[in-house]
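Participant: this is a predicted model, with the sequence first.
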Amino acid sequence: MPADVELRTDSADSVESVRLLAAYEAELVSLGVVLNHGWAGGVTPDQLRPPYGAWLVGWRGDEAVACGGVRLLSPDVAEVKRMYVDPSARGAGLARLLVARLEAEAMALGASVARLDTGRDMAPAVALYRSSGYREVEDYNGNPDAGWWFEKDLRSPS
């Protein structure tokens, strides 16, 4: 676990969150992804705060190095959105910690199922989600930027 990073609740439109999301989108574009979505994939900051969602930012000292959110799609289904870890913080388990905390946030909102999507060429993300207990499902949201869709029963141990 990345002992030097603290995950804190924040707003998805805070200065640091916006900076991290811009870095995330720039990285996607550098990988050849043509982005078809608006802010955070059509999700508004209000959907990523209680009582409909949550947003976390990972801090290493005074530097924001990760972010991610969860929003309710229905009373029992939550969707993980815009998970990003800065390259300087990768490889220490922060993404896995972020997934687990977002799942906990989803459960606190009342969800028993978590869904997410990721890009076609995001092999590390696909591996992370599979190893975290997610299983591949059919396209549930019509996201044109996605190539993989996953779901996890939050009531079952991974």
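Facilitator: Cool, the structure landed.
Participant: switch to C-alpha atoms for all contacts and neighbour counts from now on
Facilitator: OK.
Participant: what about Gly42, distance to Gly93?
Facilitator: Distance, Gly42 to Gly93, using CA to CA, to the nearest Å: 28 Å.
Participant: same thing with Asp139?
Facilitator: Applying CA to CA to Asp139 and Gly93 gives a distance of 28 Å.
Participant: and if you look at Leu73?
Facilitator: Counting by CA to CA, the gap from Leu73 to Gly93 is 27 Å.
Participant: Gly42 and Gly93: which is more packed in?
Facilitator: For Gly42 versus Gly93, neighbours defined as other CA atoms under 10 Å are more numerous around Gly93 (13 against 10).
Participant: this is the comparison structure:
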Amino acid sequence: MDSKIKVVKTTSENPDFLSLIKTFDAYLWERYPELKANYWGNNIIELNPNVVVIYRNEKPVACGCFKKYDKIAIEIKRMFVSPEARGLGLAQRILQELELWATELGYSVSILETLHKQQEAISLYQKVGYAIVDNYEPYVDSENSVCMRKQI
């Protein structure tokens, strides 16, 4: 059976987004227990109007969002694809949707931070044009962080 993919632009109040983020946080806490205490403050999502949720066969399986970083740049946040939906190109689809949305709003640069153990994510970001850069605030002194940048 072919899976039906639907992309929805929404906000951080979307219950499907919140559910995916809860699953994402549990995954990260399991993989990085040493960071839970002092790192997760950087991943609190205040009310965000720039959220994408992807549904596969009407089930929410992937998400991402961006927030304004400065006058020309957005920061990609909370990129997650459920384990059962990995390998389908959904992370690339989320990035495309977020980058297009950001350019429509007048931004020309996209930045993001991931963790050094997230080799799959780093490879994906490099594949779609992101380059590793010096860590930006608030990650400057974080040895676990890998920061990346792309012109959009």
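Facilitator: In hand now; what should we look at? In this text the structure is predicted, and so the values were computed from the model without any measurement.
Participant: any idea what the TM-score comes out to?
Facilitator: Here the TM-score for the pair of chains, by TM-score structural alignment, normalised by the length of the second structure, is 0.88; 146 aligned residues with a CA RMSD of 1.9 Å.
Participant: Glu75 of the second structure maps to what in the first structure?
Facilitator: Alignment note: Glu75 of the second structure maps to Glu79 in the first structure; criterion TM-score structural alignment.
Participant: mind listing residues that contact the strand or helix carrying its match?
Facilitator: According to DSSP states H and E, Glu79 of the first structure maps onto strand 77-85. Strand 77-85 of the first structure has contacts (CA atoms under 8 Å, 6 or more residues apart in numbering) with 20-21, 24, 40, 65-73, 94-95, 98, 102, 106, 111-116.
Participant: how far away is the most centrally placed residue in the second structure from Lys71 of the second structure?
Facilitator: Centroid check for the second structure by CA atoms, centre = their mean gives Met79 as the closest residue, at 2.3 Å. Distance from Met79 of the second structure to Lys71 of the second structure, counting by CA to CA: 22 Å.
Participant: the strands in the first structure, which residues?
Facilitator: Counting by DSSP state E, the first structure has these strands, from start to end: 6-9, 53-60, 63-74, 77-85, 113-118, 135-136, 148-153.
Participant: nearest to Val34 of the first structure, out of these?
Facilitator: Nearest to Val34 of the first structure, of all the strands of the first structure, is strand 113-118, at 13.4 Å by CA to CA.
Participant: chain center to stretch 88-108 of the second structure: distance?
Facilitator: The chain centre lies 10 Å from the centre of stretch 88-108 of the second structure; the measure is CA atoms, centre = their mean, to the nearest Å.
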